[in-house]
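1. Here is a sequence together with a model predicted from it:
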Amino acid sequence: MANIINFKNAYAFKLENFHLVDNPESWIITSLALLIGDYEIYRKQAALLILKALLRMDFLKELLNDNGIHPFDRNDPRVKKWIKNILSIEECQLCGSKENLEAHHIIRWADYPRGRIDSNNGMCLCKNCHIEQHKYDDIRFMKGAG
């Protein structure tokens, strides 16, 4: 049997804010659809603000950790955790340096939303090797190979 969402559940919803909008249930569903879909970042940011106003933080975090909602902002706590995990390698995977380490997406952030927090899509690189990896990015974008 399908789970039915109880929009009167005070654990999940900030009922005290429901008076701020007409039909808060619709706002919540639409905002979640925007986060899941392929929309511009500013629309996703607006949807997240709406959800923060209407949902309790614990419930919102639970929703955001669902595999269907990929990070769209590099300040997302899941991205910070991914960076920490990649940097735990503690040396550049190309040259072996232990200085100025950075986390690098093997398949670019923009090209692979599902891989934004996948540790298999990350490399620990020193700043110089990271710069080298992105040296031709602009040329590839111009040629449409991005």
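-> Nice, thanks for sending it over. Numbers count the residues shown, from 1 in each chain.
2. rest of the way, CA atoms for contacts and neighbours
-> OK.
3. In the chain, mark out all the strands, start to finish.
-> 101-105, 122-126 (DSSP state E).
4. Among those, pick out the one with the most neighbours on average.
-> Among these, the stretch with the highest mean neighbour count (mean count of other C-alpha atoms under 10 Å) is strand 122-126, at a mean of 24.
5. quick one: it to strand 101-105, angle?
-> Going by axes from the mean of the first three to the mean of the last three C-alpha atoms, to 10 degrees, strand 122-126 is angled at 140 degrees with respect to strand 101-105.
6. can the strands of the chain go into CSV with extra columns for distance to residue 142?
-> Below are the strands of the chain laid out as CSV (distance: least, C-alpha to C-alpha, whole Å):
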stretch, distance to residue 142
strand 101-105, 20
strand 122-126, 25
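7. out of those strands, which comes closest to residue 32?
-> strand 101-105 (25.8 Å; C-alpha to C-alpha).
8. which strands and helices sit next to that closest one?
-> If contacts are counted by 3 or more C-alpha pairs under 8 Å, 6 or more residues apart in numbering; DSSP states H and E, strand 101-105 sits against helix 77-87, strand 122-126, helix 127-133.
9. what inclination does it have with respect to helix 77-87?
-> Using the same axes, to 10 degrees: strand 101-105 against helix 77-87 is 120 degrees.
10. okay, now the one to match up with it:
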Amino acid sequence: MNIHDLEIVKRIDRTKDPIKKRIYAAKELWRIYAIAGEITIDWDLAEEALAVIISENTNKYQKMGARILLDGYFGPKEVNNMIEEVAVVTERNDPLVVRWRKKIKKRDDVCQGCGSTEHLEAHHISHWSDDPVNQINPNNGILLCNKCHAKAHPELSEEFFNT
């Protein structure tokens, strides 16, 4: 067992959620088989995994498992490209949401409301809770400063935006 493998075992052991432990272990087994060249793409399974990721009716564990399968087949970058306009994410710190924020900031560069370059935040045009299908679609985002962002969300307190 090498240092990398020991770190993986430690990470799995530190995980408190028993389902996530199994998912992380499966991910490492998948990685080992992929390195050994023992994986061939099952297109029906890949299609099913993609359906799980874009569904509003699957839980985060199902999405994690499907993502592992697709990442193993196609690589994480290609999977991100495949699903960015249709995936349904459940957590705001999901890597796809982080990627969405970076794309919006890179594309817009300044606040689209007032032109400010200070305290910039990515804003969902069609709100996060109202439109789960477009949560990570770059066409559903604009860059706003925290003051313009607060104006776009009058239902939330200004403290939420640190204005």
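-> Perfect, I can see it now. Small disclaimer: the values here were computed from a predicted structure and weren't measured.
11. ok so, going back, save the helices and strands packed on strand 101-105 of the first structure as CSV, and put in distance to residue 102 of the first structure too.
-> Listed next are those as CSV, based on distance: least, C-alpha to C-alpha, whole Å:
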stretch, distance to residue 102 of the first structure
helix 77-87, 7
strand 122-126, 5
helix 127-133, 6
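12. Can you check which of those gets nearest to residue 59 of the first structure?
-> helix 77-87 (15.1 Å).
13. which residues in the second structure does that closest one align to?
-> Counting by TM-score structural alignment, helix 77-87 of the first structure falls onto residues 95-105 of the second structure.
14. how much does the matching stretch stray from the first structure?
-> On superposition with the first structure, the average gap between stretch 95-105 of the second structure and its aligned counterparts reaches 2.0 Å (mean C-alpha distance after the TM-score superposition for the first structure).
15. Could you list the buried residues of that stretch?
-> Residues 96-97, 100-101, 103-105 are the ones in stretch 95-105 of the second structure that count as buried (16 or more other C-alpha atoms under 10 Å).
16. same check, this time on stretch 89-106 of the first structure
-> Residues of stretch 89-106 of the first structure classed as buried by neighbour count (16+ other C-alpha under 10 Å): 90-92, 97, 101-105.
17. start to end distance for that stretch?
-> 15 Å (C-alpha to C-alpha, to the nearest Å).
18. Would you mark the buried spots in stretch 46-63 of the first structure?
-> Residues of stretch 46-63 of the first structure classed as buried: 47-48, 50-57, 60 (neighbour count, 16+ other C-alpha under 10 Å).
19. Any chance of JSON lines for the buried residues of stretch 95-105 of the second structure, columns distance to residue 27 of the second structure?
-> Compiled in JSON lines, those are given as follows (distance: C-alpha to C-alpha, whole Å):
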{"residue": "96", "distance to residue 27 of the second structure": "18"}
{"residue": "97", "distance to residue 27 of the second structure": "21"}
{"residue": "100", "distance to residue 27 of the second structure": "24"}
{"residue": "101", "distance to residue 27 of the second structure": "26"}
{"residue": "103", "distance to residue 27 of the second structure": "27"}
{"residue": "104", "distance to residue 27 of the second structure": "30"}
{"residue": "105", "distance to residue 27 of the second structure": "31"}
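20. For residue 121 of the second structure, see how far away the alignment partner in the second structure of residue 57 of the first structure is.
-> In the second structure, residue 57 of the first structure lines up with residue 72, judged by TM-score structural alignment. According to C-alpha to C-alpha, residue 72 of the second structure and residue 121 of the second structure sit 33 Å apart.
21. do the same with residue 96 of the second structure
-> On the measure of C-alpha to C-alpha, residue 96 of the second structure and residue 121 of the second structure end up 16 Å apart.
22. What is the longest helix of the second structure by residue count?
-> In the second structure, with assignment by DSSP state H, the single longest helix is helix 18-35.
23. Quick one: the residues in the first structure that that one pairs up with.
-> Under TM-score structural alignment, there's no match for helix 18-35 of the second structure.
24. And that helix, what does it pack against?
-> helix 3-14, helix 60-74.
25. Next, count neighbours for residue 141 of the first structure.
-> Neighbours of residue 141 of the first structure under the rule other C-alpha atoms under 10 Å: 10.
26. gap between it and residue 123 of the first structure?
-> Residue 141 of the first structure sits 22 Å away from residue 123 of the first structure, taking C-alpha to C-alpha as the criterion.
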